[in-house]
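Enquirer: below is the sequence, then the predicted model.
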Amino acid sequence: REFYELRWFHPATDARATEITLLGHRVPFGTDVLVRATHLPGFVLHTDICEDLWTPVPPSAIAALSGATVLGNLSASNVTIGKWEYRQELVRSAAAKNLAVQLYSAAGFGESTADLAWDGHGLIAERGELLATTERFSLQGTAVTADVDLRALLEDRLRQGSWGQNAATHGRTLRVVTLGDPEDGRDPALFRRFCRRVEPFPFVPADPTERDLRCRETFLIKATSLARRLLALPADQRRVVIGISGGQDSAEALLVAEHAMDLLGLPRGNVIGVTMPGFGTSRRTYENACALVRALGATFREVDITRIADQVFAAIGHDPRTEDVTFENVQAWTRKFLLFALASRERGIDLGTGDLSELALGWATYGGDHMSHYGINAGVPKTLVSYLIRWAADVIFKDESEVAAVLRKILDTPISPELLRLGAAGEIAQKSEEVIGPYELHDFFLYYFLRFGFGPRRIARMALHAFDGRYGAGEIRRWLLVFLRRFFANQFKRDCVPDAPKVGSGGSLSPRGDWRMPSDASVAAWIAEAETIPE
């Protein structure tokens, strides 16, 4: 009730001119003015005043639909108890719904406190994320600075079909003032580092509270999706067969399957956990697989694949002492054949365990572990899987100490497909990250490649900043080239993936959903750009 703008201002609709004289210059005047900076691609500024931001249809919303990417609000907004939280959510919401950068600056110390108080609240938000905020109640006055990603918000606007429809309906032709020199004269040192945090794990929130919420939502998306798939089957066919390797992906799939059974009120024994030891299976993973299946109350099955694989090698004339791609693929195909056969016999479905990272890199055998009746992990990146397992152990299965004990052992096990023979001491000889590179880097590349369509140089620069010395430019360049080559070369596998629930906004490679790409697309342009990254 303290706002009394009409005491001092007329509405913009009452303006009698579109220009005024200010400091001896004729300048545009009105709420329909956009400022474009020629030296900053994508930068188009619109500013409104105070209570405009609180209205159902603020001028900034029309401006955003008309091309503005940076929205400013200058506010003589006083402070009352709890108002800062509402104001912060308002700014975040404006940035989210307008797919824009929202700047906000409230009046601070120095204003009259005869009847009101002031906190000098300043905020910068981008696409719903709060990037920076000032110190409130400062007696000296404060400012806040952050780098904003205009390319990301423009990509979001291009991808969101409803945005374009809304812009066509409500956007207007506003006056545009062009400022600046095409040659950016600022100190190049400003651009050596980002003035914002770039998270090294974009799929995994850094804040523990947010991370727990992300894990909860992800786990329940998968469990309820599987429950729905099971309900679509006849009552006597609601069984799940899962190949359990003793690694993280199959452990996570088994946890989800058992929780889906719990949700449906079905016996946990309807989940059949199958361990299939092969030439590279270690004692450690074998024991973990057996222990987890039994601890969860699933039905346990064991089938040694070595004899069947040897028969295949003999049939095709392959020397099993040659540990090449045929040696590996025959094992994967044997396991999948057995899982499909067992699912048929048990009148159930085979639940795939491969994750989003493996799907992106093609780190799966075509028609082997790449295939299933339902791919429960296909929307989950490798960097999130371990957190999901920890969360499930602490929350869903918190009263099952045996389960938690086995899961801790699984989390300490190196990631491996175990398709090559063990070392002399019985240790795992084939470690995925030694072959294809760190999953934390690949998931970073994948997020910005898939979510925003960024090019190699931009992704590499962001990775260099995000990992802050953990990886040098040469390492990032090396593994980015691996990522690009593998991603393009393995599109044929993604063209025929089984059904799977989409989990994250940047996390689906299904050809029926987010990712429609020809399997013979050329990677040449991406490689050419990546090779210009300095080593």
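Expert: Yep, that arrived.
Enquirer: CA atoms for contacts and neighbours, from now on please.
Expert: Fine.
Enquirer: so Thr281 sits against Glu418, correct?
Expert: Yes - between Thr281 and Glu418 there is a contact under C-alpha atoms under 8 Å: 5.6 Å.
Enquirer: so which residues of the stretch 101-250 of the chain form strands?
Expert: Assigned strands in the stretch 101-250 of the chain, in chain order: 101-106, 122-126, 129-133, 175-179, 240-243 (criterion: DSSP state E, counting those that start in this stretch).
Enquirer: Serialize the ones you listed to JSON lines and add fields for distance to Asp262 and mean neighbour count.
Expert: Output for those, formatted as JSON lines (distance: least, C-alpha to C-alpha, whole Å; neighbours: other C-alpha atoms under 10 Å):
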{"stretch": "strand 101-106", "distance to Asp262": "44", "mean neighbour count": "24"}
{"stretch": "strand 122-126", "distance to Asp262": "40", "mean neighbour count": "26"}
{"stretch": "strand 129-133", "distance to Asp262": "36", "mean neighbour count": "18"}
{"stretch": "strand 175-179", "distance to Asp262": "60", "mean neighbour count": "14"}
{"stretch": "strand 240-243", "distance to Asp262": "13", "mean neighbour count": "27"}
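Enquirer: okay, one more to line up with it:
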Amino acid sequence: MKIGIAQINAVVGDFPGNAKRLLQAYRECLEKGAELVVSPEMGLVGYPPRDLVFKSQFVPKCLQALDYLATEIGEVPFLVGYVDHHESDQPGKPFRNAAAWLERGEVRAKRWKTLLPTYDVFDERRYFEPAAACEPVEWRGRKIGVTICEDIWTDDYLDRPFYRRDPVRELKEAGAEMIVNLSASPFHLGKPEQREEMLASVARKAALPLVYCNAIAAQDQLVFDGHSVVVGPSGEVVAKLPGFEEACEVVDLRQDAAETVPRSRVRMPQPPCEQLWRALVLGLRDYVQKTGFETVCLGLSGGIDSALTAAVAAEALGADKVHGLTMPSPYSSGGSVADSFALAENLGIRCDEVRISDIFEEVKRTMAPLFVGEAEDVTEENMQARIRGLLLMSLSNKFNHLLLTTGNKSELAVGYCTIYGDMCGGLAVISDLPKTRVYDLCRWLNREREVIPWNTIEKPPSAELRPDQKDQDSLPEYDVLDEILEAYVERHLSTDEIVDLGYEEDLVRWVQRRVDLNEWKRQQAAPGIRVTSKAFGMGRRMPIVQRFTG
């Protein structure tokens, strides 16, 4: 059987646009000889729709689009993901995460998602009722086992056993001859490799071929990376679609054909820096375009974080869509301004200079009667950041730019950022990228030519808010800080457990306390693009008011 895989980029709630994308992909697969075409989870809806499903006309409009789509489908079936009503008289959630088998102008069969994840970034039990039974779709004498995303995630690849049911086993026992999976599996670093290993294990255990179609898109903070895979019954990878881009491919699942698959169809995994780069580029591009913006602006400090953010923006949108603003204060070095303009020249983006020294002095004079007898401290440092935030927001308002924030995960974790200052903006592009990863990615970008000025990479990092300031005046060395943060934020280790790894107790407790105390600040931050297994924001739900220190 020749299976067409339609790895498309859907927009949440754009039923006409998504239907058009699905039809284009379906027809492209037909031209390549497909006998059955598979699309991603909720390909007609976009994932995740979240509380949009509660809007009175959301699901009816989805079903209307599904009926239209069915009328355009001929003898070659098309599996499409969508949201349906739960029409049972039994108690339960109001909706279903569903897949429709479209054939010869009608919806011939429907199947429901069985395993509903409610952990990390997922919240599906809030909306959906699971399938009571798993039954294959019978077609031309074959039995096709239809699963949706989580249905194939086995206990071996979850933190702990979450489910009592195994949909793949149920389908195998019901006579399924192959497993098809419609998926919207979000990216984090290392996820494509983990996912492929899991798919091979599932196919091997079931002794069935497995066709896996993953979404490619960015939705708010999540990036869906594609990397759709076809796996043979022995666990061998028959074909892989590319990551971070739309693709349509037809794979022949006949045993003799599988044995002669060209090696070009089985792509090598991308190195970590390339994965991160492509995820950030896709995340920024989709966020900007799907929210209706055309251009972005950002502050250029001459530092490495703003440089990387600008490079991502130029790649995602085009250099002519990026407007940089460098805003030196009395404490800014001439090198920082020069580095900002060198970066702009390397990227081909616009960069303007607005000095804030006079504004800063005027704000201090204005506040002086209230600050009599008080020494200058972090208050005056934050004034500079907030003046820059005001100027950048003004630039954003005047020209309808989306303002990008430029802080990294290490700084956001410990609160080394100014709320209503450098945190102003609509999207935090690298807020899930630890500082050490920022350096790695910038060096990777410079592997063939200078993109990020080398001086920006090599000079000690500094906020330049007071004379001769360096980040390490206030923070541990970033390689140590990032290791502690990874243990505390992503692995959820206690203070004592981190100390047992070999770190100084006072330092660990300082980092832990800073993370906990700055939750209020992070909950007011711009949404960020998730690229690690535990980002601040979606998937991490910590209270602001709490006293647990373990």
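Expert: Cool, got the structure. Here the structure is a predicted model, which is why all the values come from computation and not from measurement.
Enquirer: rewinding a little: of all the strands of the stretch 101-250 of the first structure, which lies closest to Thr299 of the first structure?
Expert: strand 240-243 (9.3 Å; C-alpha to C-alpha).
Enquirer: check the mean deviation of that closest one from the second structure.
Expert: Superposing on the second structure and averaging over aligned pairs (mean C-alpha distance after the TM-score superposition for the first structure), strand 240-243 of the first structure comes out at 0.7 Å.
Enquirer: ok, longest helix in the second structure?
Expert: The longest helix of the second structure (DSSP state H) is helix 378-399.
Enquirer: elements contacting it?
Expert: Packed against helix 378-399 of the second structure by the contact rule (3 or more C-alpha pairs under 8 Å, 6 or more residues apart in numbering; DSSP states H and E) you find strand 295-299, helix 357-367, strand 401-405.
Enquirer: where does the first one end up in the first structure?
Expert: It refers to strand 295-299 of the second structure. Under TM-score structural alignment, the counterpart of strand 295-299 of the second structure in the first structure spans residues 239-243.
Enquirer: how far does that stretch sit from its chain's centre?
Expert: 28 Å (C-alpha atoms, centre = their mean, to the nearest Å).
Enquirer: which ones are touching the most centrally placed residue in the first structure?
Expert: The centre of the first structure sits closest to Phe203, judged by C-alpha atoms, centre = their mean, with a distance of 3.9 Å. By C-alpha atoms under 8 Å, 6 or more residues apart in numbering, Phe203 of the first structure lies in contact with Pro381, Thr383, Leu384, Asp443, Tyr447.
Enquirer: now with 10 Å?
Expert: Neighbouring residues of Phe203 of the first structure by C-alpha atoms under 10 Å, 6 or more residues apart in numbering: 211, 214, 380-384, 440, 443-444, 446-447, 504-507.
Enquirer: filter the residues you listed to the buried ones?
Expert: 211, 214, 380-384, 440, 443-444, 446-447, 506-507 (16 or more other C-alpha atoms under 10 Å).
Enquirer: just to revisit the earlier point, okay, buried residues for the longest helix of the second structure please.
Expert: 380-393, 395-396.
Enquirer: how about that helix, aligned to which bit of the first structure?
Expert: Under TM-score structural alignment, the match for helix 378-399 of the second structure is residues 325-346.
Enquirer: how big is the offset of the matching stretch relative to the second structure?
Expert: Mean deviation for stretch 325-346 of the first structure: 0.7 Å (mean C-alpha distance after the TM-score superposition for the first structure).
Enquirer: please state the offset of that stretch from the chain centre?
Expert: The answer for stretch 325-346 of the first structure is 31 Å, by C-alpha atoms, centre = their mean.
Enquirer: with stretch 430-447 of the first structure instead?
Expert: Here stretch 430-447 of the first structure is found 15 Å from its chain centre; the criterion is C-alpha atoms, centre = their mean.
Enquirer: which residues in the second structure does it align to?
Expert: Counting by TM-score structural alignment, stretch 430-447 of the first structure lines up with residues 469-486 of the second structure.
Enquirer: also stretch 277-295 of the first structure?
Expert: Going by TM-score structural alignment: stretch 277-295 of the first structure matches residues 328-346.
Enquirer: same question for stretch 495-505 of the first structure.
Expert: Going by TM-score structural alignment: stretch 495-505 of the first structure matches residues 523-533.
Enquirer: A helix includes Ile62 of the first structure, no?
Expert: Yes - assigned with DSSP: H, G, I helix; E, B strand; the rest coil, Ile62 of the first structure falls within a helix.
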